[in-house]
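Undergrad: Mind looking at a prediction? Sequence and model below.
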Amino acid sequence: MNLQTIKASCSNCNLRELCMPMGLDDEQMERIDEIVATRRKIKRGGLLFRNGEDFTSLYAIRTGFFKTSVATEDGRDQVTGFQMAGEIIGLDGIVNDHHTCDAVALEDAEVCVMPFDKLEQLSREVTALQNHVHKVMSREIVREHGVMLLLGSMRAEERLAAFVLNLVQRLAARGFSKSELVLRMTREEIGSYLGLKLETVSRTFSKFAEEGIVEVKQRHLRILDTEALKRIVNSQQCRAD
């Protein structure tokens, strides 16, 4: 693993608004800068942390894309999430002081290391930081509930449409296109996350393409009709009513 220590500075990072609270004064920002003093580079396919490893830090993704996964009893890899720049990863370790999943880089990535004991100590003194950490945790809980709903009651088309919309929405918040993206994960990994077979994911993408909703060229995806994707997702709510 390529480990590189550089002086990280949250105060001038372009992702600051995404992973740090707003409205901190210079002194508070300086104190956070002192905590987040280390960056770590992870090569594509490399592990940021593994299941069972001691939990010491949270990680703010600076560049790159990750997947989290757990090994099932029959040895398969079950993908539990995809994380991108500006998001915090490692929250799974807080409960029992050890990580409960593997975090693998889907492309060359860089993270800012935030030692949790120091972060906890500072958040007791800086209310805005404490509130922010709570918000990040809450967002993760809401996301997991959303995934459970997705897997519990949606058809394949609805699952994939919801996944694509969620992904593009998160990328758009980071200043990327609202209609074009490069899928960093494989069809198999998407299927694992959505509880679908690889063939079903490929077939559903083809169906969307035939209907003029998306254009797919290998990993490049262009959304041609966002409203159609939203209608597919909302059709699930209509059936439930």
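TA: Nice, I can see it.

Undergrad: rest of the way, CA atoms for contacts and neighbours
TA: Noted.

Undergrad: what ranges do the helices span in this structure?
TA: Assigned helices in the chain, in chain order: 16-19, 26-35, 116-125, 127-153, 156-172, 187-194, 198-210, 226-240 (criterion: DSSP state H).

Undergrad: Turn the ones you listed into TSV, columns for mean neighbour count and distance to L58.
TA: Output for the helices of the chain, formatted as TSV (neighbours: other C-alpha atoms under 10 Å; distance: least, C-alpha to C-alpha, whole Å):
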stretch	mean neighbour count	distance to L58
helix 16-19	16	11
helix 26-35	16	11
helix 116-125	15	6
helix 127-153	15	10
helix 156-172	19	20
helix 187-194	21	23
helix 198-210	16	32
helix 226-240	14	33
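
Undergrad: Those: which one's closest to R76?
TA: Smallest distance to R76 across the helices of the chain (C-alpha to C-alpha): 9.4 Å, for helix 187-194.

Undergrad: relative orientation of that closest one and helix 156-172 in degrees?
TA: 100 degrees (axes from the mean of the first three to the mean of the last three C-alpha atoms, to 10 degrees).

Undergrad: let's bring in a second model and compare:
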Amino acid sequence: MTSATACAPTASTSSTAMPLAYRPQSTITESPPPGTRAVTNCSACSLHPICMPPHLSTTELARLDAIVCSTRIVRRGETLYRAGDKFKSIYAVRVGCFKTVITHRDGHEQVTGFHIAGEPLGLDGVCSDEQNCDAIALEDSKVCVIPFDLLEDLCHDVKAMQQHVHRMMSGEIVRESGLMMMLGTMTAQQRVAAFLLNLSKRMKTRGYSSAEFNLRMTREEIGSYLGLKLETVSRMFSKLQQAGVIDTNGKQVHILDSEKLAGV
């Protein structure tokens, strides 16, 4: 499954320094309050290898730093943007995680994605010049604000940046098609297994344990994303635990047998 997920990982035993995105939440409170502009140095950020293209020159990095000139703090439960808001910027999650939600005419909410540090938010607004969903913080979070018009100018001059933006947009297409395939062809147990495997892969990319991590979304939110009822999600977690594939304690998940999980 290629869909995005949101969580806070459990650090591995590696001596690698903890990336900013997964430091304890107390570091977030030291940042400027919402709306305050702050210098954001992309070239020095621990997430640079994840959310920006490699091999940029010193000059190109300086131009990128000049574009990403502010950050915004979004507290748990607060909204970064809402459906219908005018599209002006895309955002890079620097700390924390978000869910994206679409509200149907009858008031029913559908979770369409989970986004963690190093991933973009807001690309859905490019096609219509307005946001098509709500982006809500699942924990105290921080995003880098990237004005899209300035990013377009940079892409015009820096081919590597243009290619990176194209990859991000392509990734959204792949994510959507993967979700449709999952909803149309997988059983409930396979959906939950694919969700956990995708999460495991993303944690490994960020230098954390691929076997142990903490979920930031609720079982109900997972069910909304996977097209399952809350009771079904809980039952599938219990079934996988009884089979000795995973071990769960609240929102903490420990994958005991990744090969068996992939074979569900």
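TA: That came through, no problem. In this text, all values refer to a predicted model and were calculated from it rather than measured experimentally.

Undergrad: ok, back up a step: of the helices of structure 1, which approaches L91 of structure 1 most closely?
TA: L91 of structure 1 sits nearest to helix 127-153 of all those, at 7.2 Å, using C-alpha to C-alpha.

Undergrad: what's the mean distance for that closest one versus structure 2?
TA: For helix 127-153 of structure 1, the mean deviation from structure 2 after alignment is 0.5 Å (mean C-alpha distance after the TM-score superposition for structure 1).

Undergrad: follow-up on the earlier one: now render the helices of structure 1 as CSV, adding distance to F65 of structure 1.
TA: Below are the helices of structure 1 laid out as CSV (distance: least, C-alpha to C-alpha, whole Å):
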stretch, distance to F65 of structure 1
helix 16-19, 15
helix 26-35, 23
helix 116-125, 22
helix 127-153, 17
helix 156-172, 11
helix 187-194, 13
helix 198-210, 20
helix 226-240, 23
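
Undergrad: Of all those, which one is nearest A103 of structure 1?
TA: Of all those, helix 187-194 comes closest under C-alpha to C-alpha, at 13.4 Å.

Undergrad: what's the closest one aligned against in structure 2?
TA: Aligned by TM-score structural alignment, helix 187-194 of structure 1 falls on residues 219-226 of structure 2.

Undergrad: what's the mean deviation for that stretch versus structure 1?
TA: Looks like 0.2 Å for stretch 219-226 of structure 2 (mean C-alpha distance after the TM-score superposition for structure 1).

Undergrad: Isn't P115 of structure 1 up against S57?
TA: Yes - counting by C-alpha atoms under 8 Å, P115 of structure 1 touches S57, with 4.2 Å between them.

Undergrad: residue in structure 1 matching H164 of structure 2?
TA: Match for H164 of structure 2 (TM-score structural alignment): H132.

Undergrad: Grab the nearest non-local neighbour of its match.
TA: P21 (5.7 Å; C-alpha to C-alpha, 6 or more residues apart in numbering).

Undergrad: M84 of structure 1 too?
TA: F65 (4.6 Å).

Undergrad: can you pull the contacts of the equivalent of that neighbour over in structure 2?
TA: Using TM-score structural alignment, the equivalent of F65 of structure 1 in structure 2 is C97. Applying C-alpha atoms under 8 Å, 6 or more residues apart in numbering, we find C97 of structure 2 in contact with A6, C7, A8, F114, H115, I116, A117, A137, L138, E139, S141, R216.

Undergrad: count of neighbours near the closest residue to the third one other than its chain neighbours?
TA: Right, A8 of structure 2. Nearest non-adjacent residue to A8 of structure 2, counting by C-alpha to C-alpha, 6+ apart: N214, 5.2 Å away. Neighbourhood size, N214 of structure 2 [other C-alpha atoms under 10 Å]: 17.
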